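Engineer: When you get a sec, could you give me coordinates for this:
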Amino acid sequence: MSKADSHIIEPPRLMAGAAVVFWGALSGNALAGFVIAVLLEARNWVKIRWDFGEKGHVKAYQVSLFLLLIGMVMIWMDGAGHYALLKIVQWMPLYALPVELAQRYGRQDSMYLNTFFYFSRRRMIQDRREGREVSPLEINTGYPYIGLVLLAAACTTQASWTYMAGIILFTLAVFMAVGRQRGMRSLGVLYLAPLVIILSALFQWGLVRLNNYFRNPGAQNAENLEAGGGAINAQYARLGGLGKVKQSKEVMWRVWTSMTPGYLRVASYDTYWDGLWTYNYRADGFDDAVEAFEQDGSITVGDVDHLAEVYREEDQARGADLRDEQGARIRGTVENGSPTTIVPSLPGYFAVSRMFGTNVTSENNPLGTLRLINRDVIIDYMLWAESGNVVQDAAPRDKDLAVDVKEAPVIKNIARDLKLHELSSARAKVTALQRFFISEFEYATHFEADYDYREKSELEIFLTEAKKGHCEYFASAAVLLLRESGVPARYTIGYAVEEKEDDVWLIRGTHGHAWCRVFLDGKWEDVDFTPPGWLDADMAQVDMSLVERFQEWLKLLREDFQIWRQDEANQGKFWMAFSGLGLLLGGWLVFRLWQSRLSIDAEGAHVYWTGDKVETPLLQLEKYARNLLGPRPIGMPYGEWISGLYDVEGVNRAELNKAITLHQKMRFDPAAEMDEAELVSLVAKVKSALKKAPRSQ
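Structural biologist: This next block holds a predicted model:
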């Protein structure tokens, strides 16, 4: 078998190094790309090799898997969210490096394909033990590695002509190199080149779009603002929308504060229509919901070490003199991918500070809904509040007294029956409504009943027939009844703060709640009309398994670790510990490799001959010898190694000995006269005997 007939195809020199440098330039890791390129291409000049063999290749693959695992853990701990997959792909040149180095600096020009497949490898080992013939496929990892590098380089945030041209050139170079080694004519390469260019350009464009989507899936819809990991929609609230949230015991947020929060608001709404609550930003003179948040912006107060953001001029003095007893630290994870998201706020908040991330800012809308801009997946911030004083909500407007035309008849009738208009104060009306709901209604986790929804709305059925439901129905009905009686009111969603563990309040999905903002005694107050005991009823619906508890522990651990690591006081400690561990492992690996190194010069020409090689038919016995005798020992001539087959049952010793003699003469005395056909015949006989021989040799 001649070298030209070999199925192993190696990439041209320097191609892998150039590809890695290109990846480093595109990904912003130029130094890493240069170092990896030097390691890859140094094998062309360094005269050191290793006899890794089958087991060494497996170990190199295991090192790659270990690096991949470390990378996945680090990316997960960093809170990459939807972008984690692409971040993993972007670092594939590093993760796959041990395998490629084992290929380049090893004696073999290929490795078994089943090196990368555990069960296939185990099957091959079992076949050997039981005497069955095995012929595993072999590959050279050069081109697959270059493909991974180009895949990683294509995961960029933009498709400029520079990036596109680089991807196309490398793809075309790989194609042409493979084509030449496969014997493809130059004309055929030119014919197929346009197709290769088009496909590589489409491939890179697709990865760019995918990358941008994972980085910011909400970029196409700026108004799709959510909170709590997408659990509660902050732009609208539909009756029944909290149902899925309240089925989860997952910890959405944690709050550290010396106060008793009561409620965490996500959003407030002033307009109701056919079961849907929204904020009517157009009535306030804004073109969209985003502009409503940007109304006047925030005001930065304090010094460099204690910056805070307030939203009204009258809050500047308080924002510059923050007191610990007014503070609450809130932490959670939101993985919806948008750089802007709604976050929970405390009643009476007037300032925000210590927002985790780079260049993170805050804004709120006229109803007091708070959002963070340029935030990370893991969110951590401080809220400063004045108990009992809701300062961010706009003063009552006409729409805070509006009742949906569709619901108006039933609302008027109930308000008349309760004689709400006859009560002297707004607080008396609130008290009357609370008694009404507690005495005549019951709480239910689901609003499902056999009623004709074509004739009546859900809210009317709740008030007149079912008289049971969950918090959304109680809050919606109460807002409309209060408005009918002349009391300004708004619908609010968020979380009821009820569970405390040590020094932290835990906010779970089951704490999702709806209540009212009511204008009482000249200020907005939170008022809950849902009958007591609703939280116990919701918590009883969902059991938490051990797996779910473990997942929750991991989530909270990730949040705490990321916040701890980003603290300037801890960054040095983290990187010292991480680098020290890496140096220890790297030093041990380098020491082991140095001990087992081989020198090209020391091994002699018969092992690393770089000139023209004479391939003889006897080389066809190599795979059989490897299966029966194991890898050829370092420095042992091929003929001496093959002579180990003398003792195999069925092999004619004289025929094998003559074949070895002819092989040596053909290799080292090309001028000698001999009949190659005789050697071919002898090898065929030995091969036939080896196929029939038992494998227990």
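Engineer: can we go C-alpha only for contacts and neighbour counts from here?
Structural biologist: Will do.
Engineer: quick one: contacts for the residue most central in space within the chain?
Structural biologist: Geometric centre of the chain, nearest residue: residue 84, 2.6 Å, by CA atoms, centre = their mean. For residue 84, the contacting residues are 75-76, by CA atoms under 8 Å, 6 or more residues apart in numbering.
Engineer: want to put them side by side, so please do this one too:
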Amino acid sequence: MADTRPAPRLLLGASLLLWGGITGRPLIGLIIAVAVEAAHWTRTRWEFGNPAYLRAWQVAILLLVLTVGVVWLDSSAISALPNAMTWLPVILFPLQFVQSYGIRRSMSLANLSLFLRKRREHSRKHGLPFRDIRFCFDHVYFCSVLISASLGQHSRSAFLFVASVVLVIWWFIPRLSGKRMKPVSAGLMLLTAVGGGYAGEKILDYAYERLLIGRYQLGSLEYSRHTRTAIGDLGEIKQSPEIQWRLIPRHGELPRLLRVSSYNNYLNTYWSTKLPKRVGEEDSEPLEFQELQSVGIEDPFRITAQNADTTTATSPAFPQFTVRGGTPRKDLFPLPANAGSMVLPAQNIEINAFGSLRVDPQHPVADALILWGDPMDTALPPWSDPGDPDRESPDLQIPNNEEPAIRRFVDQLGIRDLPLKEKVAVLRGHFAREFTYTRYLSLPDPKAQDEYERANFISLFLEETKRGHCEYFATATVFLLRECGVPTRYATGFAVVERDPDSGEALLRGTHGHAWCTAWDEARQTWIDVDLTPPDWSGTETPYMPAWQGLLDRWQILRDNILVWRSQPGNMAIAIVIVCLPLVAGAALAARRLWRSKRQVGPYRDRKAAKAALALSPLGLLEKPATKHLGERPLGTPLSRWLLDVRPALASTDQLDEAIEIHRRLRFDPTADADSLRSRLESLVAPLRRELKRVPRRQA
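Structural biologist: Down below sits the predicted model:
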């Protein structure tokens, strides 16, 4: 049977204050705590029936939907529900209000379930039995407050863990005093809850790192230093069809490739960044990101091109476009390799030596105007010193296990001494004729599983399988050009392959994630993009797109546009008014109806009537001490009939029965001797009142 006893006094208030502190909403937590605990300090109540509970549940669902929608605008779809759950104390407050300020001590579970309500109506209609499960919502609300606090921004704090344990023990105390649970059992349950909570936190952290962030997540903090490719993996390469970024044309053409990060060191299917070192030195760390300086204090342009002068980088003659997309955390930003400058107000922007740009977002959606074109370059030149032969150049290194096959391939094509442009042309033609792009890889020999796992995958790709995805083509191109003496790097990002026919915008989806090579053009003293993946790769084996993807795209575009509008100066206040005005109007209407229908219960239900009744009969002095055994007297229930339920708490019921009989005679017998009966009633009420005060509170 469900527990219908209310939560201990001040427990809900303390938990709400904890929630407010952990989630960074102390004022909201204080207001709700006062509203909930005020039910113990006032006798104002309402006769809430099943329709009121149902209406409160519907309001809570509406608040949940609105909260998820608003939070979704400020975060990703994955994190929208957990972020909305941090508002559970506010969302469920209507239900807690009708519980705290209602006449009844419990609510029916059928009020929260359409299925149970239908069964209840069917049973009543046909005279069938129906077991109505009732419970006190205090306990549900208490659990929801702790769950919300555990999802807050300071949920890692040890204080939350300790405070939660204290609150749970506080909640257990009345159950232990009623001997419904042995102390040993309660201790074991508490230890199990503590251990389960700790283990659950670790499991959720692991799942988040492995499933939500993922090892291929573009924009993670470690992605600028190293990334694991899918080279050597068998099966299909799956990518998300969700829109990551949009390119909105402004002036001139759009770039074909947008780089997120680049690397120069390959080892065991991993690409990483590496600085040059002398022979015998330990490997050095990659250059850290450095903050970019704006062109002027009031000018939102920020230089991204390395060593570029202000006038050149901000020339209006450059092609221009806007990059718009979500930035849920400190992310790497997609840019063309020859970006000159960008307009991105109110953001912290950093860049490293490889040309990777990192943005610390202050708005949920970034909206950056990019100027790009020759002779801009966001990456520094390759590290090489012809006068210092002992200094290695990572941009020219080839793995020892792949070097023989790379050398044979270059000699076969005869491109070693050709100019860079001709080298690229020969390789492009050869790959287009002899190689096949595929997202699905299988064993060249089904019986050679062990040999395949130890294989040199790029050599196998060039000389045997001649099948692979963009990471194979990009990595092979890097090694082939290095064999010819050209410094190269491996680049990852997006390819512009999809345009919206109506708006002209380019859509960059997860399926458009791409890898290519950047080569150093010595004649022009700049890095150039070399993409030798067969040109039909984007249309080959197109991944499955769900039927509702178009609807999701339209919603995401609308969401991004709304958030960009909201982040502009002055628009936030308008958005707050639009969202809050209906809620304020609804709350005012509900408050008006509650004010008009309020009641006073217990000894203070109607002070004038109580004084008149007390003057007529001293039996009213028993109502207050009897309340701790029976709860509040239901509205409309006669005092004499209600006091009959307190008989089990008394050692002898004779005095109570006589007192009730005298009370009835005083009220309804006009021939009774009022003075003598009243004197007798006072003598009976005084010891009954003392006995009721001494008797322990009855457990439900």
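Engineer: hmm, back to that, and the residue nearest to the centre of structure 1, how far is that from residue 30 of structure 1?
Structural biologist: Distance, residue 84 of structure 1 to residue 30 of structure 1, by CA to CA, to the nearest Å: 21 Å.
Engineer: So which residues of the stretch 501-650 of structure 2 form helices?
Structural biologist: In the stretch 501-650 of structure 2, the segments counted as helices under DSSP state H, counting those that start in this stretch are 549-567, 571-596, 607-616, 623-630, 639-643.
Engineer: just how off-centre is the fourth one within its chain?
Structural biologist: Taking the mean of its C-alpha atoms, helix 623-630 of structure 2 sits 47 Å from the chain's own mean (CA atoms, centre = their mean, to the nearest Å).
Engineer: what helices or strands is that helix leaning on?
Structural biologist: For helix 623-630 of structure 2, the elements it packs on are helix 639-643, helix 674-694, judged by 3 or more CA pairs under 8 Å, 6 or more residues apart in numbering; DSSP states H and E.
Engineer: What span of structure 1 is the longest one aligned with?
Structural biologist: Same thing as helix 674-694 of structure 2. Per TM-score structural alignment, helix 674-694 of structure 2 has no counterpart in structure 1.
Engineer: which parts of that helix are buried?
Structural biologist: By neighbour count on 16 or more other CA atoms under 10 Å, the buried set for helix 674-694 of structure 2 is 674, 677-678, 681-682, 684-685, 688-689, 692-693.
Engineer: now do stretch 130-149 of structure 1
Structural biologist: For stretch 130-149 of structure 1, burial by neighbour count (16+ other CA under 10 Å) applies to 132-133, 139-143, 145-149.
Engineer: okay, it sits on what stretch of structure 2?
Structural biologist: Counting by TM-score structural alignment, stretch 130-149 of structure 1 pairs with residues 126-145 of structure 2.
Engineer: Tell me which residues are up against that stretch.
Structural biologist: So stretch 126-145 of structure 2 is contacted by 1-7, 12, 15-16, 19, 88-89, 92, 95-96, 99, 105-110, 119-120, 122-124 (CA under 8 Å, 6+ apart).
Engineer: sorry, back to before: most tightly packed of the helices of the stretch 501-650 of structure 2?
Structural biologist: helix 623-630 (a mean of 18; mean count of other CA atoms under 10 Å).
Engineer: in what helix or strand does the aligned partner of residue 87 of structure 1 in structure 2 lie?
Structural biologist: Correspondence of residue 87 of structure 1 to structure 2, assessed by TM-score structural alignment: residue 83. Residue 83 of structure 2 is part of helix 77-85 when elements are defined by DSSP states H and E.
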